[in-house]
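Engineer: Okay, sequence plus prediction incoming.
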Amino acid sequence: MTLSPDEFRKRIRTGMHTGPTSGFCNGFVQANLAILPKEDAFEFLLFCQRNPKACPVIDVTDIGSPVPKLSASGADIRTDLPKYRVYRNGELVDEPSDLMDYWQENLVAFLIGCSFTFEEALIRNGIPMRHNEEGVNVPMYRTSLETVPAGKFSGPTVVSMRPIRNEDVVRAVQVTSRFPSVHGAPVHIGKPEEIGIRNLSRPDYGDSVTVRDGETPVFWACGVTPQAVAMHTKPGLMITHAPGHMFVTDLKTERLGVI
């Protein structure tokens, strides 16, 4: 079933879709979410500016507004993602299906580019996505790659991993490098232990996938990084998407690609 972003968001809003969003609304940009009180918003925006691979900003809402005017003017951040995470002082306290009980008039929402967006381009180039084949969420890992601090915000970079056939690795780099607004080229290829990942079968977020003979694990910076940052720096409040449960914008993927 082919749905427009607006139709897909309506299904989420009414509880008809509650799972991960990978593979839906091909051709449209998906985004990670981070919501903070206005007193923390500038430092977080600076953090994103200093860490564009992990946190490429797609849109920022006005203070107190749940509407992402530049990326989906008819949407509501409070209801249009399948699942959210609420962190207080670095602790995960809830995973609600909407934010109506948590929204405050001093909150600012950041939409951050998501690697689900470039998966369509990889598939068009004959590079399959194992997590889609196996019907699970993409595996994500905290790494030993430190982000560049900004004010109170710092912590480890989170990466997503996709097994790529050895002969396709160069092409995967070429394809994804065209999409810097959704994490761009990989940050690491092969040898997960070199970036502090001890066991590929035990991701910190998402689900494990099969890595077959003749394949190389390839790692991209991930928009779940703010969740690791929240646990590390412990802001009073940070609300995020649940990993893999993204916001689907009205922006066409082709608008973010570079030649």
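Structural biologist: Yes, it's here. Numbers count the residues shown, from 1 in each chain.
Engineer: For the rest of this, base every contact and every neighbour count on C-alpha atoms.
Structural biologist: Noted.
Engineer: Can you tell me the closest non-neighbouring residue to residue 128?
Structural biologist: Excluding its sequence neighbours, the residue lying closest to residue 128 (CA to CA, 6 or more residues apart in numbering) is residue 122, at 7.1 Å.
Engineer: For residue 21, list the residues it contacts.
Structural biologist: Listed by CA atoms under 8 Å, 6 or more residues apart in numbering, the contact partners of residue 21 are 244, 245, 246.
Engineer: Looking at these, which is nearest residue 52?
Structural biologist: The shortest approach to residue 52 among the contacts of residue 21 belongs to residue 246, at 18.5 Å (CA to CA).
Engineer: now that closest one: how far from residue 148?
Structural biologist: 25 Å (CA to CA, to the nearest Å).
Engineer: which of those two has more neighbours?
Structural biologist: residue 246 (28 against 16; other CA atoms under 10 Å).
Engineer: wait, isn't that one in contact with residue 81?
Structural biologist: Yes. With contact defined as CA atoms under 8 Å, residue 246 and residue 81 form a contacting pair (6.0 Å).
Engineer: sorry, back to before: between the contacts of residue 21, which is closest to residue 68?
Structural biologist: Using CA to CA, the contacts of residue 21 come closest to residue 68 at residue 246, 13.9 Å.
Engineer: Comparison target, given below:
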Amino acid sequence: MSSNAELTPVKAREMIRENQWLKPTSGLANGFIQGNLAVLPKDLAFEFLLFCQRNPKACPIIDVTEPGSGIPALSAPNADLRTDIPKYRIYRNGEFTEERTDISDLWDKDMVGFLIGCSFTFEEALLKNGIPIRHIEESCNVPMYKTNIPCVEAGRFSGPTVVSMRPMPEKDVVRAVQVTSRFPSVHGAPIHIGNPETIGIKDIHNPDFGDSVTIKDGEVPVFWACGVTPQAVAMHIKPDIMITHAPGHMFITDLKNEQFSIL
């Protein structure tokens, strides 16, 4: 296991805060829950929380901050969501406007931060079961796609489910379902296996987010609900401002993966 995988969450966040790690966080500080970020003004926070509650596969809530606070008190009380993610994305009126490494100046007294479970959490379990993870092998970001699967609406929030994809040999698919089913708080079992066109993906080699990966002969694409879904929703409902992590660039919590697994 590499030294980056063995980093503590505190050390990993320190590297991120000091801009020493600007890459996707898959494989960083293995064994600890990683989270997707969504930041919204307080007047949208309840509706978004309801949206997550109604769409637990795509948006499993790990933590929510107090309005105006960047501190995730339950998952990493000594961290700061404004500085401890490698890259953030800023959406204004539903349009992606910029990417940056620090959002302190944008986080005012009305901002509420949501940490949403991330599929990177169960990747360690897949690897331990001998199931290959192509985007780690190829040192790139996981491919992610908008689908034709609608989310359950809540207030002003609606839009398509986003999925992440991991190709694997057919013989590994059943085991992958079993392994990831143990982690319902971080997307759980796949929501689709096989033909991407069934869920509205026209070109599997052209993801909407992340990077394309090699799919070898005899391999099957396996799709999990993805915490990038709020970004697709932001594009759909166009709030004045919404801040998210850049796809693949997660927040590393102090919570251990096994705390979120079931037997």
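Structural biologist: Ah, there it is. In this text, all values refer to a predicted model and were calculated from it rather than measured experimentally.
Engineer: Residue 119 of structure 1: what's its closest spatial neighbour, skipping adjacent residues?
Structural biologist: In space, residue 119 of structure 1 is closest to residue 129, 7.3 Å off (CA to CA, 6+ apart).
Engineer: can you check residue 120 of structure 1 too?
Structural biologist: Distance criterion CA to CA, 6+ apart; nearest residue to residue 120 of structure 1, sequence neighbours excluded, is residue 26 at 6.5 Å.
Engineer: What of residue 258 of structure 2?
Structural biologist: residue 31 (7.8 Å).
Engineer: So what does the one you found match up with in structure 1?
Structural biologist: In structure 1, the residue paired with residue 31 of structure 2 is residue 27, using TM-score structural alignment.
Engineer: any idea how far its match lies from residue 2 of structure 1?
Structural biologist: From residue 27 of structure 1 to residue 2 of structure 1 the distance is 11 Å (CA to CA).
Engineer: between these two, which one's more packed in?
Structural biologist: Taking other CA under 10 Å, residue 27 of structure 1 and residue 2 do not tie; residue 27 has more neighbours (19 against 9).
Engineer: dump the residue contacts of the more buried one.
Structural biologist: Applying CA under 8 Å, 6+ apart, the residues near residue 27 of structure 1 are 117, 120, 252, 253, 254.
Engineer: If any of those residues are buried, put those into a PyMOL selection.
Structural biologist: The following PyMOL line selects those of those that are buried, judged by 16 or more other CA atoms under 10 Å:
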select buried, resi 117+120+253
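Engineer: Going by distance to residue 231 of structure 1, which of the contacts of residue 27 of structure 1 wins?
Structural biologist: Of the contacts of residue 27 of structure 1, the one sitting nearest to residue 231 of structure 1 (CA to CA) turns out to be residue 117, at 26.1 Å.
Engineer: pretty sure that closest one belongs to a strand, no?
Structural biologist: No. Per DSSP: H, G, I helix; E, B strand; the rest coil, residue 117 of structure 1 lies outside any strand segment and is helix.
Engineer: Aligned to it, what sits in structure 2?
Structural biologist: In structure 2, residue 117 of structure 1 lands on residue 121 (TM-score structural alignment).
Engineer: where does residue 29 of structure 2 fall, helix, sheet strand or coil?
Structural biologist: Per three-state DSSP, residue 29 of structure 2 ends up coil.
Engineer: Tally up the residues packed near it, please.
Structural biologist: For residue 29 of structure 2, using other CA under 10 Å, the count is 24.
Engineer: thought it was touching residue 9?
Structural biologist: Yes. Judged on CA under 8 Å, residue 29 of structure 2 makes contact with residue 9 at a distance of 5.9 Å.
Engineer: Tell me which two in the contacts of residue 27 of structure 1 are the farthest apart.
Structural biologist: Pairwise distances across these peak at 12.0 Å for 120 and 252 (criterion: CA to CA).
Engineer: The strand or helix carrying residue 33 of structure 2 vs structure 1 - mean distance after superposition?
Structural biologist: According to DSSP states H and E, residue 33 of structure 2 maps onto strand 32-41. Strand 32-41 of structure 2, aligned to structure 1 and superposed, deviates on average by 0.3 Å (mean CA distance after the TM-score superposition for structure 1).
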